[in-house]
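> Sequence plus the predicted model coming up.
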Amino acid sequence: MSAISAAGLRSSRRAPYVLVAAAAFYLLCLVVGPMLYEFYLSLTDARLLNIYRNQFVGLANYAQMMADTRMLAALRITVVYTVLTVGLALAAGVASALAVHGRFPGRSVGRVVLILPWAMPSVAAALAFTWIFNQETGVLNRVVQTMGGTAHGWLTDPDWALAAVIAVSAWKTFPFVMLVVLAALQSIPEDLYEAARLDRADAPNTFAAVTWPHIAPAVGVVALLLTIWAFRRFEVIWLLTEGGPLEATNTLVVDVYRASFIQGEIGRGAALGVVGLVFSTLVTLVYFHVTRQRDSTHA
């Protein structure tokens, strides 16, 4: 019995190391390894048809990229797309969560309907909005014309294409915000709202004093996730506009795809990908810095 107990004790002591080693192996193979290989490719002239026969060119891809006005325009469009998409999704998600949080007839049906955009496949959503935005037969132009306006080429006009893509992206992602915020709302003790009612606090003051402090951490986390996802979103943009018209919706990720798989310049595409990775890392670091400062202030 003592030998069995000693063996079990040694096994239990080794278990944490085995679990950590498994996680480290996973990160090394599926995260760190591909990232390092991407950085290596960004320093070469690798092409799609001879990716393993390449020459080391150092920072030439980065220098060419920074001197390319198209890349700088793509970076600007990416930032605009990310900021507006995240802002609209957060506003719509928080408002929807507040709307379906209370008790009312048909609440379950309302929640299901609001979740549908998140559940809908991106291809199906893109096809639906391609029809809605169609200049000749689209529903949106029919409504605009009925109200006395003029029809627009929402996906073919450079002045409107980015706004249309942002609207679709925000519509597709706001249900995720709603679900996260709704979970945070349901964790707020009812006693706090009762105390606010006893103090005769109106709705805006109740939201500022009770609701917002409890949902703010959840909103911060979901804002970080949405920012990273928006910065690297490809499928919705490509299916709607393919980065056009006249590169009006050409984001950094679309540029990575074009450079790598259409033009065949894997090295330049990898350099663009590294820029996107750096941006996402900076956003994450800023979020954790702000969170740390907030926690130290409230401590």
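Cool, the structure landed.

> contacts, neighbours, all on C-alpha from now
OK.

> So what's the residue count around I77?
Using other C-alpha atoms under 10 Å, I77 has 19 other residues around it.

> Could you grab the helix/strand/coil label for T249?
coil (DSSP: H, G, I helix; E, B strand; the rest coil).

> Spell out which helix or strand contains the residue nearest to it when sequence neighbours are not counted, please.
Among residues not flanking T249 along the chain, G243 sits closest, at 4.6 Å (C-alpha to C-alpha, 6 or more residues apart in numbering). G243 belongs to no helix or strand when assigned by DSSP states H and E.

> put this beside the first:
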Amino acid sequence: MFAAFIASVGVTLVLILFPVLHAIELSFYQSQSFVSERTWVGLGNYLRVLQEPGFWRAFSIGITFSLITIVLQVVLGIGCALLLDQPFFGRPVVRGLAVLPYLLPTVVVAVAFQWLLDGSLGLFTIWAEKLGFGRPAWFEDPVMAMLIVVVASVWTWTPFVTISFLAALQTVPKSLYESARVDGAGSWMRFWHVTIPMLIPMLMVIVLLRSIWMFNKFDIIWLLTKGGPLSATEHLPVMAYRRAFMQYDVGGGAAIATLSFAVLSVLILVYFYFYPLDGKDGAK
């Protein structure tokens, strides 16, 4: 037992704590690579980054992207979970297929969307042309590019939300629905006054997890748009990567990443203030 504890602590230190501390350390230096000579600048990188309009634009894009995808994932996840909770022929098979998008590697999802939306041979491009819409410039239009990223993200990660809510639905006592039905409550009233209150704890956990993951989501955006066009889909993780690895401003990229980490830390602290681990209401 003690050996397992030591191993878990060691893995946490090596894979999580040390990289985070090293990134924070880099944010106080100016260097052109991770191995070049570093110059101490203190808070200079933070002051420089915070004065850039591009930083606040990337921050607002990240907030917008997170809010839209989280709302859609929760709404669709609850709807799919309610459907999959109903008895019907082949339900185990449908439940298994519903998880499939979540099991696919992100690079596979990105390649599939790029193929479907290819400007010359994409399936959706051909359909749009046959319907008289011409050949849409899917990835050249800022609004369309953001829409594509949102759709790809929602399609990929809604199954996680669905599985979570489906598991929560299994814990709702059937007697509550029977009592509500006896009292004359219809389907909507049973959903609003029985299902939703019982799903609130899971909903809070899902919102927290999805907020962390979607605000930090890098791979799907980078693989689909690389933050373009015209930085329309460039949020803080993409901006930090571009700054550190393409513009050779390691200190600036580390500062952006640290600021992003600080935002998420505040979000987590607020969450645990209102929903502490002991189950008591933290708000006074």
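On my side now, so go ahead. What you see is a predicted model; the values in this text were computed from it and never measured.

> hang on, the earlier thing: the residue nearest to T249 of the first structure matches what in the second structure?
In the second structure, G243 of the first structure lines up with G227, judged by TM-score structural alignment.

> ok, its match touching I220?
No: with contact defined as C-alpha atoms under 8 Å, G227 of the second structure does not reach I220; the gap is 10.2 Å.

> So which of those two has more stuff around it?
Each of G227 of the second structure and I220 has its neighbours counted (other C-alpha under 10 Å); G227 has more, 24 against 19.

> give me every residue that touches that one.
221, 233-235, 238-239 (C-alpha atoms under 8 Å, 6 or more residues apart in numbering).

> could you redo the last one with a cut-off of 10 Å?
Contact analysis of G227 of the second structure by C-alpha atoms under 10 Å, 6 or more residues apart in numbering lists 58, 142, 145-146, 218, 221, 233-239, 242.

> where's the match of G243 of the first structure relative to S187 of the second structure, distance?
44 Å (C-alpha to C-alpha, to the nearest Å).

> A180 of the second structure now?
On the measure of C-alpha to C-alpha, A180 of the second structure and S187 of the second structure end up 10 Å apart.

> higher neighbour count, those two?
Using other C-alpha under 10 Å as the criterion, A180 of the second structure and S187 rank with A180 on top: 16 against 11.

> Counterpart of that one over in the first structure?
Looks like A180 of the second structure aligns to A196 there (TM-score structural alignment).

> secondary structure class for that match?
Per three-state DSSP, A196 of the first structure ends up helix.

> how much space between it and T78 of the first structure?
42 Å.

> swap in M35 of the first structure?
From M35 of the first structure to T78 of the first structure the distance is 21 Å (C-alpha to C-alpha).

> Between these two, tell me which one has more neighbours.
Neighbour count, other C-alpha under 10 Å: between M35 of the first structure and T78, T78 has more, with 22 against 17.

> Which position in the second structure pairs with that one?
Checking TM-score structural alignment: T78 of the first structure goes with G62.

> now do N205 of the first structure
Counting by TM-score structural alignment, N205 of the first structure lines up with M189 in the second structure.

> contacting residues for its match?
Counting by C-alpha under 10 Å, 6+ apart, M189 of the second structure has contacts 180-181, 195.

> what helix or strand is it on?
Residue-wise, M189 of the second structure maps onto helix 187-190 under DSSP H and E.

> Also I237 of the first structure?
Counting by DSSP H and E, I237 of the first structure is found in helix 235-240.

> which bit of the second structure covers the helix or strand just after that helix?
Following helix 235-240 of the first structure in sequence order, the next helix or strand is helix 252-257 (DSSP H and E). Using TM-score structural alignment, helix 252-257 of the first structure lines up with residues 236-241 of the second structure.

> mind checking how far the residue most central in space within the first structure is from S42 of the first structure?
By C-alpha atoms, centre = their mean, the first structure has its centre lying nearest to W229, at 2.1 Å. The gap separating W229 of the first structure from S42 of the first structure is 22 Å, by C-alpha to C-alpha.

> Provide a list of residues in contact with the residue of the second structure most remote from its centre.
Seen from the C-alpha centroid of the second structure, the residue lying at the greatest distance (C-alpha atoms, centre = their mean) is V182, 40.9 Å away. For V182 of the second structure, the contact set (C-alpha under 10 Å, 6+ apart) comprises L176.

> ok, now the one 10 residues further on?
Residues near W192 of the second structure by C-alpha under 10 Å, 6+ apart: 186, 198.

> Now do it against Q86 of the second structure, distance only.
Relative to Q86 of the second structure, and taking C-alpha to C-alpha, W192 of the second structure is found at 17 Å.

> And L76 of the second structure, by the same measure?
Taken as C-alpha to C-alpha, the span from L76 of the second structure to Q86 of the second structure is 16 Å.

> who's more crowded, those two?
The neighbour comparison of L76 of the second structure against Q86 (other C-alpha under 10 Å) goes to L76, with 18 against 9.

> Give the aligned equivalent of that one in the first structure.
Aligned partner of L76 of the second structure by TM-score structural alignment: A92.

> If you tally nearby residues, what's the number for the closest residue in space to that match that isn't next to it in sequence?
Spatially, and ignoring its direct neighbours in sequence, A92 of the first structure is nearest to F174 (6.1 Å; C-alpha to C-alpha, 6+ apart). By the criterion of other C-alpha under 10 Å, F174 of the first structure has 28 neighbours.

> Perfect, that will be all.
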